[in-house]
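**Student:** Test case, fold it:
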Amino acid sequence: MAKPMDFKIYVDQACRAAEEFVSIYYETMDKRRQALTRLYLDKATLVWNGNVVTGLEALTKFFDTLPSSEFQVNMLDCQPVHEQATQSQATVLVVTSGTVKFDGNRQHYFNQNFLLTAQSTPDIVWKIASDCFRFQDWGSS
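**Tutor:** Predicted coordinates:
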């Protein structure tokens, strides 16, 4: 009987972490891009529309090339990743989708997947281990 409640607590914690993270991530992307890499692990990997970027230095250079943005998240889903798959590291899969305008250009649909891992500082801080962003413009004309 204890197992289902434990799992529900784990899921609830993952959902709270994901909601807080998504709010911080997209606000930082839109308004304080220079601070965005603070949300990533040192050896994090980003796949942006099929282009791979690894490590904080490369991420900083990449984000500097992007024009200003206006993200609107329309959907958020999350789930904890089983500890057997992550060597007992607390990990959450976060999936978002919505729309983005870069530098006032036309709106694009996007989806983005994050793997977040809990980092122990005085408090728990969730950092991005893996990030996959993809435009979904196949449905627009």
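
**Student:** Going by C-alpha atoms from here, please, whenever you check contacts or count neighbours.
**Tutor:** Noted.

**Student:** the helices in the protein, which residues?
**Tutor:** Using DSSP state H, the helices found in the chain span residues 2-31, 56-65.

**Student:** List the residues that contact the closest residue to residue 109 other than its chain neighbours.
**Tutor:** What sits nearest to residue 109 in space, not counting adjacent residues and going by CA to CA, 6 or more residues apart in numbering, is residue 99, at 4.4 Å. The neighbours of residue 99, taking CA atoms under 8 Å, 6 or more residues apart in numbering as the test, are 71-74, 107-110.

**Student:** Grab the most central residue of the chain for me.
**Tutor:** Closest residue to the average C-alpha location of the chain: residue 114 at 3.8 Å, with CA atoms, centre = their mean.

**Student:** Next, the second sequence, to be compared with the first:
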Amino acid sequence: MTTSSAAITIAASAADEAAEELNKSYYTHLDSKRHQLHKFYVPGSTLAWCGNEITGDVNISKFLQDLPETVHEVKSLQAQPIEAQYSQGKTVILISVDGRVFIEYKKGRRMHMFSHSILLAEYDGKWKIARENYRLNESAYTETISSLGQK
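**Tutor:** Now for the predicted structure:
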């Protein structure tokens, strides 16, 4: 089965819109409204957070609420629709996000680079997170800072 060029363009546009929508609201909730994060997930979602796997929207929400305070800055956002023939007949979107996150530790804030891969699936007429992988990327760029305003 081949997909027409027009269908691919429409799917890519829809994927970009879904990624932008998620970017606008998800990281705001992750940084300051964690108690509402469950609404971003399908009930059987799976999160792999720095190697820790959590399953279920309620469990994911609870896990994220228990993390230290964060401030995310997205530097790169890419979306790719996955054709139904490769995803058990369902419409899904793969989103790749890179950026930096400031984490509040007991001894001060620390900046990390992060990578976040998100698989969105249509659920009850809305795009929701079905699976995601979040990683802190330790590198030469990791540094301790005294305030969020410093760069």
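
**Student:** quick revisit: I only care about the contacts of residue 99 of structure 1 that end up buried; give me the PyMOL line for that.
**Tutor:** Of the contacts of residue 99 of structure 1, the buried ones can be selected in PyMOL as follows, counting by 16 or more other CA atoms under 10 Å:
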select buried, resi 71+73+108+109+110
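
**Student:** now the contacts of residue 99 of structure 1 in TSV, with distance to residue 10 of structure 1?
**Tutor:** Shown next, in TSV, are these (distance: CA to CA, whole Å):
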residue	distance to residue 10 of structure 1
71	29
72	27
73	24
74	24
107	36
108	34
109	31
110	28
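
**Student:** for the contacts of residue 99 of structure 1, which one is nearest residue 45 of structure 1?
**Tutor:** residue 110 (18.2 Å; CA to CA).

**Student:** thinking again about what came up before, in the contacts of residue 99 of structure 1, find the pair that's most separated.
**Tutor:** Applying CA to CA across the contacts of residue 99 of structure 1, the maximum distance is between 74 and 107, 13.5 Å.

**Student:** sorry, back to before: turn the helices of structure 1 into CSV, including distance to residue 126 of structure 1 and mean neighbour count.
**Tutor:** Supplementary listing: the helices of structure 1 in CSV, determined by distance: least, CA to CA, whole Å; neighbours: other CA atoms under 10 Å:
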stretch, distance to residue 126 of structure 1, mean neighbour count
helix 2-31, 8, 15
helix 56-65, 16, 14
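
**Student:** Of those helices, which is nearest residue 91 of structure 1?
**Tutor:** Once those are compared by CA to CA, helix 2-31 is nearest, at 8.4 Å.

**Student:** what's the offset of the closest one from the middle of its chain?
**Tutor:** 11 Å (CA atoms, centre = their mean, to the nearest Å).

**Student:** list the helices and strands it packs on?
**Tutor:** strand 69-81, strand 91-102 (3 or more CA pairs under 8 Å, 6 or more residues apart in numbering; DSSP states H and E).

**Student:** Switch the ones you listed over to TSV; also include distance to residue 63 of structure 1.
**Tutor:** Below are the helices and strands packed on helix 2-31 of structure 1 laid out as TSV (distance: least, CA to CA, whole Å):
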stretch	distance to residue 63 of structure 1
strand 69-81	11
strand 91-102	12
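
**Student:** Distance check, residue 75 of structure 2 against residue 117 of structure 2.
**Tutor:** 14 Å (CA to CA, to the nearest Å).

**Student:** before we move on, what about residue 60 of structure 2?
**Tutor:** For residue 60 of structure 2, the distance to residue 117 of structure 2 - CA to CA - is 15 Å.

**Student:** With residue 15 of structure 2 instead?
**Tutor:** If you go by CA to CA, the gap between residue 15 of structure 2 and residue 117 of structure 2 works out to 14 Å.
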